[in-house]
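S.K.: Below is the sequence, then the predicted model.
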Amino acid sequence: MSRDASVPAREDFAGVVARLAAAQKRRAPGSPAYSIYVNRPVGRRFAAAAYLAGLTPNAVTAISAAFTFAAIAVIALVPPTPLVGVGIGLLLMTGYALDAADGQLARLRGGGSPAGEWLDHVVDAAKLSTLHLAVLVGWFRFVDLPSPALLLVPLGFAIVAAVLFFAMILNDFLRRRDGGTRARTEGGGIRSLLVLPTDYGVLCIAFLAFGAPIVFVPLYGLLFAANAAYAVLALPKWFREMTRIAP
């Protein structure tokens, strides 16, 4: 029996992925390499699966949050072992890929909503702070650190992550209000590699080693130092950009 031509054919997974790739928003110049070349393509496939399953972008945001906050709870509550560390890393990486999927799904469905964007940003803000505070709790409870002063590292990381996230969100808001005429144009492939230590995806990968403190503690400290240095350089630059935006 032939199919009724008036009934649209159901898209397959590959077709949806192709449509998502065509509708992909332009990447910001110099964006971190992992987020662009790994996380976004993986998120595209999650978005295609969610689209075929009939999920909404807000539902995908909620699923992303479930993976991420499950990992954060394990960091704070479960003694670290190599297997636990791998589980934490995989949960965080999956949550991050799903975080990339909700916006792509919204564009595929015709555009997002202010409520959806608000929810996405609030979840991101919560995870960035609580992730590092969970490290502080986990280290205090389970890890024999060389010095108690190292407990200040996750505390400092939480502050740096929150400030950078808020600054970047505010940058986007003020640039859009200005008509987008002063958006960033500098940077490219090399810059994408240079800023890899500031990529949240790289932090997620680092948590694969959480169960081996002899590896994770110095690695986490290096990522904190890189993010703090980036903040010291980026925040004055962004402020100068804002002074050029008309009031």
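M.R.: Received the coordinates, thanks. Just so it is clear, the model here is predicted, and its values are computed rather than measured.
S.K.: When you work out contacts or count neighbours from here on, use the C-alpha atoms and nothing else.
M.R.: Will do.
S.K.: Please identify the helix or strand for A70.
M.R.: Counting by DSSP states H and E, the element that carries A70 is helix 57-77.
S.K.: Report the buried residues of that helix.
M.R.: The neighbour-count check on helix 57-77 (16 or more other CA atoms under 10 Å) flags 57-58, 60-65, 67-69, 71-76 as buried.
S.K.: Likewise for stretch 75-95?
M.R.: By neighbour count, and taking 16+ other CA under 10 Å as the criterion, the buried residues in stretch 75-95 are 75-76, 80, 84-95.
S.K.: Pick the one among those residues closest to W118.
M.R.: Nearest to W118 among the buried residues of stretch 75-95: G95, at 17.7 Å, using CA to CA.
S.K.: Test my guess that L105 contacts R45.
M.R.: No - checked against CA atoms under 8 Å, the pair L105 and R45 is beyond contact range at 10.0 Å.
S.K.: Show me which of those two is the more surrounded one.
M.R.: Applying other CA atoms under 10 Å to L105 and R45 shows that L105 carries more neighbours, namely 27 against 24.
S.K.: Quick check: closest non-adjacent residue to that one.
M.R.: Once flanking residues are discounted, L105 sits nearest to A47: 5.2 Å by CA to CA, 6 or more residues apart in numbering.
S.K.: if I look at the one you found, how far off is R109?
M.R.: Counting by CA to CA, to the nearest Å, the separation of A47 from R109 is 11 Å.
S.K.: Kindly report the same for A125.
M.R.: When CA to CA is applied, the distance between A125 and R109 equals 25 Å.
S.K.: hmm, back to that, quick check: next helix or strand after the helix holding A70?
M.R.: Counting by DSSP H and E, the element after helix 57-77 in chain order, helix or strand, is helix 82-108.
S.K.: starting at the chain centroid, how far to the helix holding A70?
M.R.: Using CA atoms, centre = their mean, to the nearest Å, the mean C-alpha position of helix 57-77 is found 12 Å from that of the whole chain.
S.K.: Please work out how many residues are found near the residue nearest to L105.
M.R.: A47 is flanked by 31 other residues according to other CA under 10 Å.
S.K.: Comparison target below:
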Amino acid sequence: MSHNTLIHRGVRVLVRPLVRTSIKPNQITTLRLAAGFGTAAALAVGEPLWWNIGAGLFVLSAILDRADGELARLSGRTSPGGHVYDLVSDALSNALVFVGLGIGLRDSVLGHWSIPMGVAAGGAIALILWAVMAIEARQGSRAAELQGSGGFDPDDAILAVPVFIWFGAMQELLIAAAIGAPGFAIYFLIRFRRILLGRRDAPE
């Protein structure tokens, strides 16, 4: 993930006043994780009110996801442990959101197929973030970063989740995620296969 996207710049303004406080980046990461769990739980209910609550919690979770890293960099409190905690929180939060979405759509036209679809999407996201951790363990922080453009990052695509929900397109979102997330995971693993297989040369 790039650290200078438009979203990061906006969050940076909000976080700057916290630099001289006792608030620690890992505390924000913990709040992000809690918001991610809350999102998954709300979506799993499968009722209109809880869809909207879940979407709102997802936005909060995404903001906190950017805020912890910004606070760490601005305050000079970056650490390998904090970075790993952030990645694990990302994996759990984003993966569980789609599992919750699948559970919540169990009474839709997708039927109980929605649950394995959610698990497939969530599992693919977790696999990607596991691969990121494995790559960084071999070649250092940000070694698995995919460059964005125009002030946006590939990771920003996750922000489509609340938009789809607020427009009532939860089924379309789940179908897209169940296809797109595993597809991107395959692309990512192929792109970085040399590093993941223990070779030191860069991906093609």
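M.R.: Sure, I can see it. Remember, predicted model here, so these are calculated numbers, not experimental data.
S.K.: rewinding a little: give me the more crowded residue out of A125 and R109 of structure 1.
M.R.: A125 (16 against 12).
S.K.: how much space between the residue in structure 2 that G54 of structure 1 lines up against and P182 of structure 2?
M.R.: In structure 2, the residue paired with G54 of structure 1 is S22, using TM-score structural alignment. Going from S22 of structure 2 to P182 of structure 2 by CA to CA gives 40 Å.
S.K.: So the two - more neighbours on which side?
M.R.: When S22 of structure 2 is set against P182 and neighbours are counted by other CA under 10 Å, the residue ahead is P182, at 19 against 7.
S.K.: And the strands in structure 1?
M.R.: Per DSSP state E, structure 1 carries no strands over any range.
S.K.: Against which helices or strands is the helix holding A70 of structure 1 packed?
M.R.: For helix 57-77 of structure 1, the packing partners by 3 or more CA pairs under 8 Å, 6 or more residues apart in numbering; DSSP states H and E come out as helix 82-108, helix 114-142.
S.K.: May I see those arranged in CSV, with distance to I190 of structure 1 as well?
M.R.: Formatted as CSV, the helices and strands packed on helix 57-77 of structure 1 follow (distance: least, CA to CA, whole Å):
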stretch, distance to I190 of structure 1
helix 82-108, 23
helix 114-142, 26
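S.K.: Compare these and report which one is nearest to F210 of structure 1.
M.R.: For F210 of structure 1, the closest of the helices and strands packed on helix 57-77 of structure 1 is helix 82-108, at 4.6 Å, according to CA to CA.
S.K.: That closest one: how far from the chain's middle?
M.R.: For helix 82-108 of structure 1, the separation from the chain centroid amounts to 8 Å (computed by CA atoms, centre = their mean).
S.K.: now swap in stretch 169-188 of structure 2 and tell me
M.R.: Mean-position distance between stretch 169-188 of structure 2 and its chain equals 14 Å (CA atoms, centre = their mean).
S.K.: what comes up buried for that stretch?
M.R.: Buried residues in stretch 169-188 of structure 2, defined by neighbour count with 16+ other CA under 10 Å: M170, Q171, L173, L174, I175, A177, A178, A181, P182, A185, F188.
S.K.: now for the third one: what does it line up with in structure 1?
M.R.: So that's L173 of structure 2. Residue-level alignment of L173 of structure 2 against structure 1, with TM-score structural alignment as criterion, gives L219.
S.K.: so how many other residues sit close to the residue nearest to its match when sequence neighbours are not counted?
M.R.: Of all residues beyond its chain neighbours, the one nearest L219 of structure 1 is A206 (7.2 Å), with distances taken as CA to CA, 6+ apart. As a burial measure, A206 of structure 1 scores 20 neighbours (other CA under 10 Å).
S.K.: for A206 of structure 1, what are its contacts?
M.R.: Under the criterion of CA atoms under 8 Å, 6 or more residues apart in numbering, the contact list for A206 of structure 1 reads G89, F216, L219, Y220.
S.K.: The helix ranked longest in structure 1 - contacts with which helices or strands?
M.R.: Scanning structure 1 for the helix with the most residues, using DSSP state H, yields helix 213-243. Using 3+ CA pairs under 8 Å, 6+ apart as the contact definition, the elements that helix 213-243 of structure 1 packs against are helix 152-177, helix 200-206.
S.K.: The longest one vs helix 213-243, what angle?
M.R.: Counting by axes from the mean of the first three to the mean of the last three CA atoms, to 10 degrees, helix 152-177 of structure 1 lies at 30 degrees to helix 213-243.
S.K.: and the angle from helix 152-177 of structure 1 to helix 114-142?
M.R.: Going by the same axes, to 10 degrees, helix 152-177 of structure 1 makes 170 degrees with helix 114-142.
S.K.: list the helices and strands helix 152-177 of structure 1 packs on?
M.R.: Counting contacts by 3+ CA pairs under 8 Å, 6+ apart, the secondary-structure elements packed against helix 152-177 of structure 1 are helix 114-142, helix 213-243.
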